[in-house]
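Novice: turn this into a model:
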Amino acid sequence: MIARTVGRLVLDVVAVALIAIALLMLSGRMAVQPVLSGSMAGYAGRGDLVVGSDTRTDSLHVGDVVLFAPPTPYETPGNHPVAHRIRSIDTVDGRLVATTKGDANAQPDPWTLDLAHTRTAQVHLVLPSAGWPFIRLHLLATPAGRMTAGLTLMASGALLLLVGRRRRRPSDEPWPPPFESDRASVPLRQDAPAGPVPEPAAVPVQPSRRCPSAEPLRSLPRHPGQRAGDVTGIGHVDPDCRQCGPTMLPGRAHAAGLVR
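Specialist: Take a look at the predicted model:
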């Protein structure tokens, strides 16, 4: 039960993260790029997916890994961004310039970045092997490809959320057995006596007192107090009958002899 709950929580977190990344990609505030070489092996290998956010120049520090497009004449095919680590930051002629280097490279990069004129995105997340689909499909190399990648990530996150909600629905299990058949499996209380449960004591039923005047009219003479046409269909009802006394009830109950 705990493992299932943890799994659903992880699934929800991944889904929300994918949707958030897609929204940031489509808004232009986040850079998502696959790693095409092994120059950063140990931090991000070929086929990994790096995720970075646009960062102000004055907030960069030595040791940060940043995504950037190499300056002329060192452009990459398709002007694909490179993820390298900042090696130094200096001020030259009033401008901040930085040098970079790949962790697996023996020499630093041959260029110098003018941070005031270079768009940089600081890398915050590395997703192992998640960049291969983008490499195979040649996505993220063009604006249309980046939009397609963002929509794909959003659809993937929505699909994960849908799968999580379907797993939370109760399973189609049959209804439990009726109470009468299930009652036998309920254990008795510790203080309950062993053996069969005794039947409840019968309540004595007092015989009813039937009014003599309630006998069928066809088998007995008419009551002295009965007027012609006063027939109930069961017996005669006379409110002034002294034989009934105070036990007489009005209506058909008395006429049927149900008075107790």
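
Novice: all contacts plus neighbour counts: C-alpha atoms, from now on.
Specialist: Noted.

Novice: what ranges do the strands span in the stretch 51-200 of the chain?
Specialist: In order along the chain, the stretch 51-200 of the chain carries the following strands (DSSP state E, counting those that start in this stretch): 65-68, 82-92, 95-101, 113-114, 121-127.

Novice: winner for burial among the ones you listed?
Specialist: Of these, the one with the most neighbours on average (mean count of other C-alpha atoms under 10 Å) is strand 65-68, at a mean of 24.

Novice: contacting residues around that strand?
Specialist: With contact meaning C-alpha atoms under 8 Å, 6 or more residues apart in numbering, strand 65-68 is reached by 31, 52, 81-86, 118-123.

Novice: tell me the SS of Ser39?
Specialist: For Ser39, the assignment made with DSSP: H, G, I helix; E, B strand; the rest coil gives coil.

Novice: including distance to Gly102, could the contacts of strand 65-68 go into a markdown table?
Specialist: Putting the contacts of strand 65-68 into a markdown table (distance: C-alpha to C-alpha, whole Å) gives the following:
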| residue | distance to Gly102 |
| --- | --- |
| Ala31 | 19 |
| Gly52 | 17 |
| Pro81 | 13 |
| Val82 | 9 |
| Ala83 | 8 |
| His84 | 5 |
| Arg85 | 6 |
| Ile86 | 9 |
| Thr118 | 18 |
| Arg119 | 18 |
| Thr120 | 16 |
| Ala121 | 16 |
| Gln122 | 15 |
| Val123 | 14 |
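
Novice: those residues: which two are farthest apart?
Specialist: Ala31 and Ile86 (17.5 Å; C-alpha to C-alpha).

Novice: ok, Gly47 - contacts?
Specialist: Gly47 sits next to Pro34, Val35, Leu36, Pro128, Ser129, Ala130, Gly131, Trp132, Ile135 when contact means C-alpha under 8 Å, 6+ apart.

Novice: quick one more, to check against the first:
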Amino acid sequence: MGHPGPQIRGPKRTLRLIGDAFLWTAAIAGLICIALVIAAQIFNVSLIMFKTGSMSPTIPAGSVALMQEISASEVKSGDIITVDRPGDLPVTHRVISVEPIDNGQWRVEMKGDANVQPDPLPYDVVEVRQTMGHLPDLATVIVSLGSPWVLGGMTLGAAGLVTWAFWPRSQRTGTKG
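Specialist: Got it, this is the predicted structure:
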């Protein structure tokens, strides 16, 4: 009966197990990212980062919210929605009134929870993004991942893992007697 192959022992075995764990983790993270992108397309969801505190304390600055695109006809007073503004950043506030106008459009008045006054003008919309939930302080983490130093470190780490994974290994031959 032949020997099943070389046995790796000691520090080399530990390093190999750690490397394998990192590779499996990276592969699973990649699959999760692909699944999330597909789910986002199928369920029409996206993420939005909050730079200001106009929705505090409900949604503090630095939060990330999960948003789903819906028809404006589904919006109710009290909902937290995001409307796009041509030539400007989108705004996310609480709906204080909604009424149909014409051609499938709805007029929505909104106010930030931390604001004293409602938004100066109503928004005429067909579709909006409704807040499904949020995570405080996640925007800070996401923004920091965009740092050149972090991106460079992740690139070097990934290159090191790929190099390590495909580096030729010496094969010991022989059998134990």
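
Novice: distance check, Gly152 of structure 2 against Ala159 of structure 2.
Specialist: Distance, Gly152 of structure 2 to Ala159 of structure 2, by C-alpha to C-alpha, to the nearest Å: 10 Å.

Novice: just to revisit the earlier point, from the contacts of Gly47 of structure 1, which would you call buried?
Specialist: If you count burial by 16 or more other C-alpha atoms under 10 Å, the buried members of the contacts of Gly47 of structure 1 come out as Pro34, Val35, Leu36, Pro128, Ala130, Gly131, Trp132, Ile135.

Novice: map the third one onto structure 2.
Specialist: With TM-score structural alignment defining the correspondence, Leu36 of structure 1 maps onto Lys51 in structure 2.

Novice: so its match belongs to a helix, correct?
Specialist: No - when the secondary structure is assigned by three-state DSSP, Lys51 of structure 2 falls in coil instead of a helix.

Novice: distance to Arg8 of structure 1 added to the buried ones among the contacts of Gly47 of structure 1, as JSON lines?
Specialist: Putting these into JSON lines (distance: C-alpha to C-alpha, whole Å) gives the following:
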{"residue": "Pro34", "distance to Arg8 of structure 1": "28"}
{"residue": "Val35", "distance to Arg8 of structure 1": "30"}
{"residue": "Leu36", "distance to Arg8 of structure 1": "33"}
{"residue": "Pro128", "distance to Arg8 of structure 1": "21"}
{"residue": "Ala130", "distance to Arg8 of structure 1": "21"}
{"residue": "Gly131", "distance to Arg8 of structure 1": "25"}
{"residue": "Trp132", "distance to Arg8 of structure 1": "26"}
{"residue": "Ile135", "distance to Arg8 of structure 1": "30"}
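
Novice: would you list every one of the helices in structure 2?
Specialist: 11-43, 138-145, 148-166 (DSSP state H).

Novice: CSV please, covering those and showing distance to Ile59 of structure 2.
Specialist: Converted to CSV, the helices of structure 2 look like this (distance: least, C-alpha to C-alpha, whole Å):
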stretch, distance to Ile59 of structure 2
helix 11-43, 22
helix 138-145, 12
helix 148-166, 27
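
Novice: who wins for proximity to Tyr123 of structure 2 among these?
Specialist: Tyr123 of structure 2 lies closest to helix 11-43 among these, at 24.5 Å (C-alpha to C-alpha).

Novice: what residues sit buried inside that closest one?
Specialist: Along helix 11-43 of structure 2, the positions that meet the burial threshold by neighbour count (16+ other C-alpha under 10 Å) are Gly19, Leu23.

Novice: for the equivalent of Gly133 of structure 2 over in structure 1, what are its contacts?
Specialist: Taking TM-score structural alignment, the alignment pairs Gly133 of structure 2 with Leu125 from structure 1. For Leu125 of structure 1, the set of contacting residues under the criterion of C-alpha under 8 Å, 6+ apart consists of Val50, Val51, Gly52.

Novice: from His134 of structure 2, how far out is Val95 of structure 2?
Specialist: 17 Å.

Novice: mind listing what the closest residue in space to Thr52 of structure 2 that isn't next to it in sequence touches?
Specialist: Nearest in space to Thr52 of structure 2, with sequence neighbours left out and distances taken as C-alpha to C-alpha, 6 or more residues apart in numbering, is Ala61 at 4.9 Å. Taking C-alpha under 8 Å, 6+ apart as the contact definition, Ala61 of structure 2 lies against Phe50, Lys51, Thr52, Gly53, Ser54, Met55, Pro136, Asp137.

Novice: isn't the last one up against Val64?
Specialist: Which is Asp137 of structure 2. Yes - when contacts are counted by C-alpha atoms under 8 Å, Asp137 of structure 2 is listed as touching Val64 (7.4 Å).

Novice: anything in contact with each of those two?
Specialist: By C-alpha under 8 Å, 6+ apart, Asp137 of structure 2 and Val64 have no common neighbours.

Novice: how many residues are close by Pro120 of structure 2?
Specialist: Residue neighbour count, defined by other C-alpha atoms under 10 Å, stands at 9 for Pro120 of structure 2.

Novice: skip the chain neighbours and tell me the closest residue to the residue nearest to the spatial centre of structure 2.
Specialist: In structure 2, the C-alpha closest to the average C-alpha coordinate belongs to Leu47, at a distance of 6.2 Å (C-alpha atoms, centre = their mean). Distance criterion C-alpha to C-alpha, 6+ apart; nearest residue to Leu47 of structure 2, sequence neighbours excluded, is Leu66 at 4.8 Å.
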